[in-house]
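# Quick one: sequence plus predicted model below, questions after.
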Amino acid sequence: MAFAAPDFLASLRLFVDAYEGSRQRTVMRAPDVFEFYARLFCAPTLSRDARAMVNAVLAYFVVPEDVMPEADFGPLGLMDDLFVAAHVYRILRRELPTELLTAAWQGDGPLDETMDHIYTDARAEVGKRTKDALRMAGLSG
């Protein structure tokens, strides 16, 4: 019996594909952002500290009961995941070579501009729960 490997990225694309609601432009970026972090995870030159942050982002994406559960919020529930991802990106862009980051980015548009937009939009949506999201991801005390 052949088994099909689970494909979280494909599932994520399907989940947001028909979304037409609040923060649509940002929500639709979730698959690109997840893929970016999955590619960074595979980079052999990633430092231990950077790898820990990348792991935190990837783990936060797949945890079902996070600050804004997708089961309760639908695709809009990805906003806390995107906030965590954009927050970590702001740290990584100061610590990692630009070439490493841009090589991992396969999405449309410039990486910095895209992540800045995601950060602003996601932070506004998540509101006072941003600290809860970072704490849950293991990124703050």
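Thanks, I have the structure now. Predicted model, so just to flag it, every value in this text is computed and none were measured.

# contacts and neighbour counts: CA atoms only from here.
Fine.

# D116: how many residues sit nearby?
Using other Cα atoms under 10 Å, the number of residues around D116 comes to 15.

# correction: M79
Considering only other Cα under 10 Å, M79 is surrounded by 27 other residues.

# need the contact list for the residue lying closest to it once chain neighbours are set aside.
Leaving aside its sequence neighbours, M79 sits nearest to A122 (Cα to Cα, 6 or more residues apart in numbering; 5.2 Å). Taking Cα atoms under 8 Å, 6 or more residues apart in numbering, we find A122 in contact with 26, 79-80, 82-83.

# one more structure, for comparison:
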Amino acid sequence: MHGEKFLEEIEKITQSYSGEYSLLINNTSNLFKLLSNAIDEIDLEKTLRLKTLAVLGYFVLPNDLYPESELGAKGYIDDIMALIHVLKMIELEYDISSLTPLWEGTENDLQEILGVEFKKLIQQESILYNELLAYLDI
């Protein structure tokens, strides 16, 4: 259980989003669930476990660097960056095959999100990405 009401609220905001970064934003709750599942199902080494917990905690902060209360669905961009950043670390350490069974979307979406979409996001939003990494110390 991942706080079903919390995730339902996120899905209400993000599922119908159709602007820039729509694949990422439409999968916000799936990315949160994936990282939550990873911490439960993969024997993460201590440092990576702590980074995962930091990102999950950041996700629930109401007044983060890019607040949803002001920006709507696009306000999840910083949370998504943090989630994917740590998922990429897990992928490098344990391989994509450790994440695929934990993902609730399609395998193609996961590969696209962790690859092309994340690369595009951090290139276009590099200042926010660097601020986020410094803020979270990850």
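Everything's here; your move. Keep in mind the model is a prediction, meaning the values are calculated, not measured.

# And the helices in structure 2?
Here structure 2 has its helices, by DSSP state H, at 4-14, 22-26, 28-41, 46-59, 68-71, 77-94, 107-112, 118-124, 126-136.

# T100 of structure 2 is nearest to which of these?
Across the helices of structure 2, T100 of structure 2 has its closest neighbour in helix 107-112 (6.7 Å, Cα to Cα).

# mind checking how far the residue nearest to M79 of structure 1 is from R51 of structure 1?
23 Å (Cα to Cα, to the nearest Å).

# Which position in structure 2 pairs with M79 of structure 1?
Counting by TM-score structural alignment, M79 of structure 1 lines up with I77 in structure 2.

# mind checking how far its match is from S98 of structure 2?
Per Cα to Cα, I77 of structure 2 is found 24 Å from S98 of structure 2.

# now G72 of structure 2
For G72 of structure 2, the distance to S98 of structure 2 - Cα to Cα - is 32 Å.

# Check Y135 of structure 2 too.
Remark: distance between Y135 of structure 2 and S98 of structure 2 (Cα to Cα) = 28 Å.

# So between the two, which is more surrounded?
Taking other Cα under 10 Å, Y135 of structure 2 and S98 do not tie; S98 has more neighbours (15 against 12).
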